[in-house]
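Participant: coordinates only, sequence not included:
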């Protein structure tokens, strides 16, 4: 069923989206402020994917670039709609809705900015089911939707069309190069598709799930209950039903660098009691692997989430700091993201890792 999202929902949505972003997806607070600025006291219609007409025309919108850059280079706020209008003009067809390409961090907010400025509805679904660093890493692409043509807009009115046909990896490469020249952040419209394509290729209801997660964590804290139990209870009836506590400890080192349009690095987290090997989390915008010594705890595409050890407030890769007391959670991804075709696109090998994917629920870690 369709529903209306208001400004009062944005803090909870941002919190839940940051958790699902598994460390990446961009700074949700900045995105939240941009949406509030244009939304005011109005509302945004959120469409359930099952209710879309087969021929409805949907253009997803997003931000791309290294999340570390956005902390210092805040968007003007006009770029996402400019990208959408540029793609509409190129295709000669008007969008009837927009949609996130990923459900993490700021990229759950970008389509809301477009909706608030244009009056378009937003589809309650996305193409990653979390956040991934590359535009080609989409369930849309896995199941046959072409990313090109892509429209990219900059903060000073720049806009460009990229069309690489069915080669989504080349599309990513060209768009990344232009984004770097724009200062590290660009806004895009891509993967134009029909309502029938959305139902076939997207991860459904991730916006409403992010909102429910953020709300559950907040209410549990207000009622002095465990936010971790609330988180697990909320996910138990979704496509993300397995939640594991992988580690509890203190961040003792963060290695982070921005290179080739990505934030890459690793974080070292010692156990609270000082026992055993520390956990090492490697990331490329998003968290990719978690190891304790030689023991694999979780691996992409499953979610590896670093959260405050008491409040369950999610922490992004650019927000990791020495001394933070944290819990590391592993969350299972939907079956649609674990097929051989999906793992070829955004599994371990897509990141140059030699490990084989193993579901988090079969690895170490205790249920939350």
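Facilitator: Arrived safely, thanks for sending. All of these numbers come straight from a predicted model, not from anything done at the bench.
Participant: going forward, measure contacts between C-alpha atoms and count neighbours the same way
Facilitator: Will do.
Participant: What are the neighbouring residues in contact with the residue nearest to the spatial centre of the chain?
Facilitator: In the chain, the residue lying closest to the centroid (C-alpha atoms, centre = their mean) is residue 104, at 2.3 Å. By C-alpha atoms under 8 Å, 6 or more residues apart in numbering, the contact set of residue 104 is 17-22, 24-26, 130-131.
Participant: Now it. Nearest residue, chain neighbours left out?
Facilitator: Nearest non-adjacent residue to residue 104, counting by C-alpha to C-alpha, 6 or more residues apart in numbering: residue 21, 3.5 Å away.
Participant: isn't the one you found right next to residue 103, touching?
Facilitator: Yes - here residue 21 reaches residue 103: they are 6.4 Å apart, a contact under C-alpha atoms under 8 Å.
Participant: who touches both of the two?
Facilitator: Here residue 21 and residue 103 share the contacting residues 130-131, scored by C-alpha under 8 Å, 6+ apart.
Participant: Which elements pack onto the lengthiest helix in the chain?
Facilitator: The longest helix of the chain (DSSP state H) is helix 206-222. On a contact count with 3 or more C-alpha pairs under 8 Å, 6 or more residues apart in numbering; DSSP states H and E, helix 206-222 meets helix 10-20, strand 125-126, helix 227-235.
Participant: one step back: please tabulate the contacts of residue 104 in CSV and include distance to residue 8 and neighbour count as additional columns.
Facilitator: As requested, the contacts of residue 104 are exported to CSV (distance: C-alpha to C-alpha, whole Å; neighbours: other C-alpha atoms under 10 Å):
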residue, distance to residue 8, neighbour count
17, 15, 34
18, 17, 33
19, 19, 32
20, 20, 28
21, 21, 34
22, 24, 34
24, 24, 34
25, 22, 32
26, 21, 31
130, 23, 27
131, 24, 32
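Participant: okay but residue 272 is in contact with residue 251, surely?
Facilitator: No - if you go by C-alpha under 8 Å, residue 272 and residue 251 don't touch, sitting 9.8 Å apart.
Participant: who's in contact with the helix or strand where residue 265 lies?
Facilitator: Element membership of residue 265, judged by DSSP states H and E, is strand 262-271. With C-alpha under 8 Å, 6+ apart as the test, strand 262-271 has contacts from 65-68, 133, 247-258, 277-285, 318, 320.
Participant: try this one side by side with the last:
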């Protein structure tokens, strides 16, 4: 499948939905990807995971850091190539294909940029099925695959090569380095042969993002609900339709952290028993519960929780809103939907469940929370 500009726009839109508020700014990522394919010496192709040869060397291409930083410090298209070619030197061979480490607005498009510059394909897969804030929150770590070597590069030309013991140590080293690089850096990690990638990666996530983006676009063209179009594909449910009445957000430690309060609009959501919902985030939306403050969290008012996916969509268009774009007064729909089964294992919950982020609530599948909500009515 040859990538064109419409596909880039659809991927950017759909990946921002699946990015659960994180993954970077889709607009700048789409612009950079379009310029890259226009200047490429040959067409850039997306290939299925099962088309990857077992002996290919594969490496993901991504950015690491707080998404808010990229609003003022636009990412350089050269720095990702610097990190990628530093990885080729580190592993001692050419890299034959790349792919996104996560499905998020900007990070889903970075591999297209690299593939266009290197003349290699983009693999239709990722290692999260969504976006997560930390480097070890990937299926590769769940499966015990090595993270090393890691390469990081900034827009000035600085390059750092790491050899961490695993994904946890990669996060501990890479995050402070990223802060010194201005809060955002290009990063390559988890180099592996195709055989390992096919065993551990989540397949067809780029085309899923593309399908979601195309569905939103079609719904808007036909005057239909973009939110319903998304829910039809992801298999989730709407938690609340309302207005953002408060937003707390700060950037520290290489993350954007905070929370948002959504108050129900009766005319948009007349049948709901909820008055307001508070959503916590750390780059990505992590937990939603009834109430107006973070302190209102309790197990019995939990509405959705990581690693299941939570997205905030514009009420009128269904377009996703990233955490750095949340504003007072926006009319939005909050939706929740299931994560990949790999994240519902004991190790998956340990790595990316609520306890890891310091929340007192226990993980409960979003389907069960929906059933409980229905029963309560």
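Facilitator: Sure thing, it's come through. Everything quoted here is computed from the prediction, not taken from an experiment.
Participant: one step back: contact partners for the residue nearest to residue 104 of structure 1?
Facilitator: Residue 21 of structure 1 touches 103-105, 130-131, 286, 303, counting by C-alpha under 8 Å, 6+ apart.
Participant: Specify which member of these is nearest to residue 37 of structure 1.
Facilitator: Closest approach to residue 37 of structure 1 among the contacts of residue 21 of structure 1 (C-alpha to C-alpha): residue 105, at 17.5 Å.
Participant: which position in structure 1 aligns with residue 152 of structure 2?
Facilitator: Structural alignment places residue 152 of structure 2 opposite residue 152 in structure 1 (criterion: TM-score structural alignment).
Participant: ok, now residue 346 of structure 2?
Facilitator: Counting by TM-score structural alignment, residue 346 of structure 2 corresponds to residue 340 in structure 1.
Participant: what separates its match from residue 22 of structure 1, distance-wise?
Facilitator: Noted for residue 340 of structure 1: a distance of 22 Å to residue 22 of structure 1, by C-alpha to C-alpha, to the nearest Å.
Participant: Check residue 155 of structure 1 too.
Facilitator: 27 Å.
Participant: burial of residue 244 of structure 1, as a residue count?
Facilitator: Residues lying near residue 244 of structure 1 (other C-alpha atoms under 10 Å) number 22.
Participant: mind checking the SS state of it?
Facilitator: Classification of residue 244 of structure 1 by DSSP: H, G, I helix; E, B strand; the rest coil places it in strand.
Participant: about what we covered before: can you tell me how far the match of residue 346 of structure 2 is from residue 305 of structure 1?
Facilitator: Using C-alpha to C-alpha, residue 340 of structure 1 is found at 24 Å from residue 305 of structure 1.
Participant: Settle it for me: which of the two has more neighbours?
Facilitator: residue 305 (29 against 11).
Participant: Is that one located within a strand, as I assumed?
Facilitator: Yes - counting by three-state DSSP, residue 305 of structure 1 is found in a strand.
Participant: who touches it in this structure?
Facilitator: Applying C-alpha under 8 Å, 6+ apart to residue 305 of structure 1 gives the contacts 19-20, 22-23, 287, 314-315, 328-331.
Participant: Over to residue 152 of structure 1?
Facilitator: Applying C-alpha under 8 Å, 6+ apart, the residues contacting residue 152 of structure 1 are 83, 159-162, 175, 186-189.
Participant: mind checking the SS state of it?
Facilitator: Under the three-state scheme (three-state DSSP), residue 152 of structure 1 adopts strand.
Participant: The closest residue in space to it that isn't next to it in sequence: neighbour count?
Facilitator: Nearest non-adjacent residue to residue 152 of structure 1, counting by C-alpha to C-alpha, 6+ apart: residue 188, 4.5 Å away. Residue 188 of structure 1 sits with 29 neighbouring residues when counted by other C-alpha under 10 Å.
Participant: Repeat that for residue 129 of structure 2.
Facilitator: The number of residues packed around residue 129 of structure 2, counting by other C-alpha under 10 Å, is 29.
Participant: Is it in contact with residue 202, as I believe?
Facilitator: Yes - Residue 129 of structure 2 is within contact range of residue 202, at 6.5 Å (criterion: C-alpha under 8 Å).
Participant: before we move on, the earlier item: so for residue 272 and residue 251 of structure 1, which sits in the more crowded spot?
Facilitator: Using other C-alpha under 10 Å as the criterion, residue 272 of structure 1 and residue 251 rank with residue 251 on top: 23 against 15.
Participant: The more buried one -> structure 2?
Facilitator: By TM-score structural alignment, residue 251 of structure 1 lines up with residue 244.
Participant: List the residues that contact the residue nearest to residue 204 of structure 1 when sequence neighbours are not counted.
Facilitator: Leaving aside its sequence neighbours, residue 204 of structure 1 sits nearest to residue 125 (C-alpha to C-alpha, 6+ apart; 4.4 Å). Residues in contact with residue 125 of structure 1 (C-alpha under 8 Å, 6+ apart) are 48-49, 99-100, 198, 202-207.
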